[in-house]
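Chemist: Predicted structure and sequence below. I'll ask about it afterward.
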Amino acid sequence: MTVESTTARTPRRSTRSKTGATGTKTAGAGSRAGTRKSSGTKKSADPELVQLLTPEGKRVKNAEYDKYVAGITAEELRGLYRDMVLTRRFDSEATSLQRQGELGLWASLLGQEAAQIGSGRALRDDDYVFPTYREHGVAWCRGVDPVNLLGMFRGVNNGGWDPNSNNFHLYTIVIGSQTLHATGYAMGVAKDGADSAVIAYFGDGASSQGDVNEAFTYSAVYNAPVVFFCQNNQWAISEPTEKQTRVPLYQRARGFGFPGVRVDGNDVLACLAVTRWALERARGGEGPTLVEAYTYRMGAHTTSDDPTRYRSEEERLAWEAKDPVLRLRRHLETAHRTDETFFANVEAESEALGRRVREAVRAMPDPDGFAIFEHVYADGHALVDEERAQFAAYQASFADAEGV
């Protein structure tokens, strides 16, 4: 079983008498967390999880979740493929820009495209998203211009977009705090009687934070319409999952009183179906759900990290064989007779996106170094004034040095 079912607290409206699903166990799922040494050596059978597309691109049936992608067309699948390719290209361009000194830092999503695009495309326009700092694919699905994501990492702004324009909150650097924001927002949605849901993204490492566990408690007690979407990419910077938990992450939900499900995070179709199911529960008054997308961070945690120091190349190559983009491509080629022209057009579009992003970032103005002192206090403050003067003197010292 992939879902831990519990009785929800006083649901507003119940549409399912039982919350449960049978997962598809597959060798393409990845190694089981909790039994792997930090070297990445596989020590046990693969975990049970919901999977609709195998790594070879073969469609597999699932009695519980097929209904949530029933009727999906070849054109819609091609749209998901396009989303993942363009998101990956944007991400690789951002990484390159950081290496060239154009960005201060970048957190890559490489390998997690299916989890983000699948869940992002499951959302309705009136649903609200609370991301961390790696949800570039979800931002794409919400219509946020990729260039706007880079302003913060270049130091030009503190976000770069209006959260209410796309129902996509600003990136959150503080680990796990957005889950509390999402829970409070969802409680408000419920009190307003709105027919919408909230989704909060976080990683396996964040699941150890007190904020996340407090969010679980409040959301369960108040039956909040929120989906907690955990992208378990196996590594919290250099700490493997077995250092975060002694049980599979999705099972933690049972202790808080709501269901959890583990989905193949490299299967965009399964992520779409499971997230639709969880969002439907939330909108129907059945409270929160924990979705654990079992995936892998193919690159570094951020561009300041070197993953070769703590994980094996063998592990990385094993997950590379389960690549989410290649998986859907294989399915499109074999099941939907998609020709090479489509893939070539998507590749050309992705290169155009890379050029646009590169040119836009390089054209961004340098940030105002004194802006940091503005808006600290509504009426000003003597200490801030003193710090501003000290900074001005520091800046002037460079000009003096150049004049010598």
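Modeler: Arrived safely, thanks for sending.
Chemist: contacts, neighbours, all on C-alpha from now
Modeler: Fine.
Chemist: Show the contacting residues for the most centrally placed residue in the chain.
Modeler: The residue lying closest to the centre of the chain (Cα atoms, centre = their mean) is E135, at 4.1 Å. Shown in contact with E135 (Cα atoms under 8 Å, 6 or more residues apart in numbering): L109, Q116, Y201.
Chemist: Check D145 too.
Modeler: With contacts defined as Cα under 8 Å, 6+ apart, the neighbours of D145 are A139.
Chemist: ok, it to E314 distance?
Modeler: Using Cα to Cα, to the nearest Å, D145 is found at 36 Å from E314.
Chemist: before we move on, which element is the residue lying closest to F168 once chain neighbours are set aside in?
Modeler: Among residues not flanking F168 along the chain, V129 sits closest, at 4.8 Å (Cα to Cα, 6 or more residues apart in numbering). In the assignment (DSSP states H and E), V129 maps to strand 128-130.
Chemist: my guess is F130 meets A186, correct?
Modeler: No - between F130 and A186 no contact is recorded; they are 10.8 Å apart, counting by Cα atoms under 8 Å.
Chemist: what sits in contact with each of those two?
Modeler: Common contacts of F130 and A186 (Cα under 8 Å, 6+ apart): V198.
Chemist: Which stretches in this structure count as helices?
Modeler: In the chain, the helices defined using DSSP state H lie at 74-99, 113-120, 136-141, 146-154, 163-166, 177-192, 210-221, 252-256, 268-283, 313-320, 324-335, 340-362, 382-403.
Chemist: structure B:
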Amino acid sequence: MTTSDFGPDLVEVFGPSQSDGGPELVQLLTPEGERVHRAEFDQDFSADQLRGFYRDMVLTRRIDTESTALQRHGELGIWAQLLGQEAAQVGSGRALRPQDYAFPTYREHGVAWCRGLDPLRLLGLFRGIDQGDWDPREHNFGNYTIVIGAQTLHATGYAMGVQRDGAVGTGDPERDAAVIAYFGDGASSQGDVNEAFIFAASYNAPVVFFCQNNQWAISEPIERQTRIPLYQRALGFGFPGVRVDGNDVLATYAVTQAALQRAREGSGPTLVEAYTYRMGAHTTTDDPTRYRLSDDVETWKLKDPIARVEVYLKRNGLADEDFFEAIRAEADELGVRLREGCRTLPDPNPLSIFDHVYAENTPELERQRDGYAAYLDTFDTEAAR
């Protein structure tokens, strides 16, 4: 396809919205593992690509389940689960080129995996021993953002900088860059997100807004946040939007790839709504049984993003049992490494919290540091008695 096919009138090929995603949903692999074709986004996927998607999703899910278990055992202070959203994250993450830049929320563990970030670096943040100690420049993957929706403004500003650096529309695939901003359906109600849409549209910034609509903003259902499908909001700001089956890794990859390329060529922003479902809790402090029906969860389990790829691989003879056994073994090894690595992460020096407040410490900050150090010394004195 050409990016001219991905213009503002793209939504006209879709039908009316339905509660299950509707006919406007871009899908290339059904929940039953059957391949379907959409002319706007269709492409051939190699067996290696398909097996790679499967591996990424299985290992991402293992990161999630192990981290949840670590939190339950008191090893992490909190954990933001992504169960059920693996395809949305892996599909979009693998569509990125090395020079592209991703701005995550606090749940993009699958994108972090695709960008080559060691998941132990994520655990340090949730264990409370650092503030997220990876170098964003090393993987072109920003620090996790706790403030809901704030990263969309960061991403838009960064994209405007990329534009001014002349890294957009040159025709050089090694130079042209795009930015992707992840956020959830709940964040779409935040002023920051809407302001980011305005700036991106006004300056034609090379940014893709990737909304993982998992149906719940903590305990608020999507029906209380919007009267229209989220992707249709983009037209009000003057750029295209598209809704994709967020449990379909192939469709998510293809749609995100097209949106990113559109940005790199200088055609401006796109809103991608990945229609998915949070099968777990919002975080490990949340109890979803208090506000949603178990029947809904069971329905969405039938749309599991990993299961449909596994069925497709087996049905078409693209992977044998040795492959699946090797992936299971790799997941087990990853689980062991995460458990052992988390428990051996070094505790931070409590005084290090003062080290990065200002480039040069102020007298007031020095007094605060000295006072806190004296307070900590009292614990050593009491222990020695």
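Modeler: Yep, it's here. Not measured: the values here are computed from a predicted model.
Chemist: Go through the helices of structure 1 and name the closest to W235 of structure 1.
Modeler: With Cα to Cα as the criterion, W235 of structure 1 lies closest to helix 313-320 of the helices of structure 1, at 11.7 Å.
Chemist: Now render the helices of structure 1 as JSON lines, adding mean neighbour count and distance to D305 of structure 1.
Modeler: What follows is the helices of structure 1, written out as JSON lines (neighbours: other Cα atoms under 10 Å; distance: least, Cα to Cα, whole Å):
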{"stretch": "helix 74-99", "mean neighbour count": "20", "distance to D305 of structure 1": "12"}
{"stretch": "helix 113-120", "mean neighbour count": "29", "distance to D305 of structure 1": "20"}
{"stretch": "helix 136-141", "mean neighbour count": "25", "distance to D305 of structure 1": "19"}
{"stretch": "helix 146-154", "mean neighbour count": "20", "distance to D305 of structure 1": "16"}
{"stretch": "helix 163-166", "mean neighbour count": "14", "distance to D305 of structure 1": "29"}
{"stretch": "helix 177-192", "mean neighbour count": "21", "distance to D305 of structure 1": "23"}
{"stretch": "helix 210-221", "mean neighbour count": "20", "distance to D305 of structure 1": "24"}
{"stretch": "helix 252-256", "mean neighbour count": "19", "distance to D305 of structure 1": "29"}
{"stretch": "helix 268-283", "mean neighbour count": "26", "distance to D305 of structure 1": "27"}
{"stretch": "helix 313-320", "mean neighbour count": "15", "distance to D305 of structure 1": "15"}
{"stretch": "helix 324-335", "mean neighbour count": "20", "distance to D305 of structure 1": "23"}
{"stretch": "helix 340-362", "mean neighbour count": "15", "distance to D305 of structure 1": "23"}
{"stretch": "helix 382-403", "mean neighbour count": "11", "distance to D305 of structure 1": "30"}
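Chemist: closest one to K61 of structure 1 among those?
Modeler: helix 268-283 (10.5 Å).
Chemist: against structure 2, where does that closest one fall?
Modeler: Mapped onto structure 2 using TM-score structural alignment, helix 268-283 of structure 1 covers residues 249-264.
Chemist: And the matching stretch against structure 1, how far off on average?
Modeler: Its matched residues in structure 1 lie on average 0.7 Å from stretch 249-264 of structure 2 after superposition (mean Cα distance after the TM-score superposition for structure 1).
Chemist: Excluding sequence neighbours, find me the nearest residue to the alignment partner in structure 2 of E48 of structure 1.
Modeler: Using TM-score structural alignment, the equivalent of E48 of structure 1 in structure 2 is E24. Nearest residue to E24 of structure 2 in three dimensions, chain neighbours excluded: F14, at 4.1 Å (Cα to Cα, 6+ apart).
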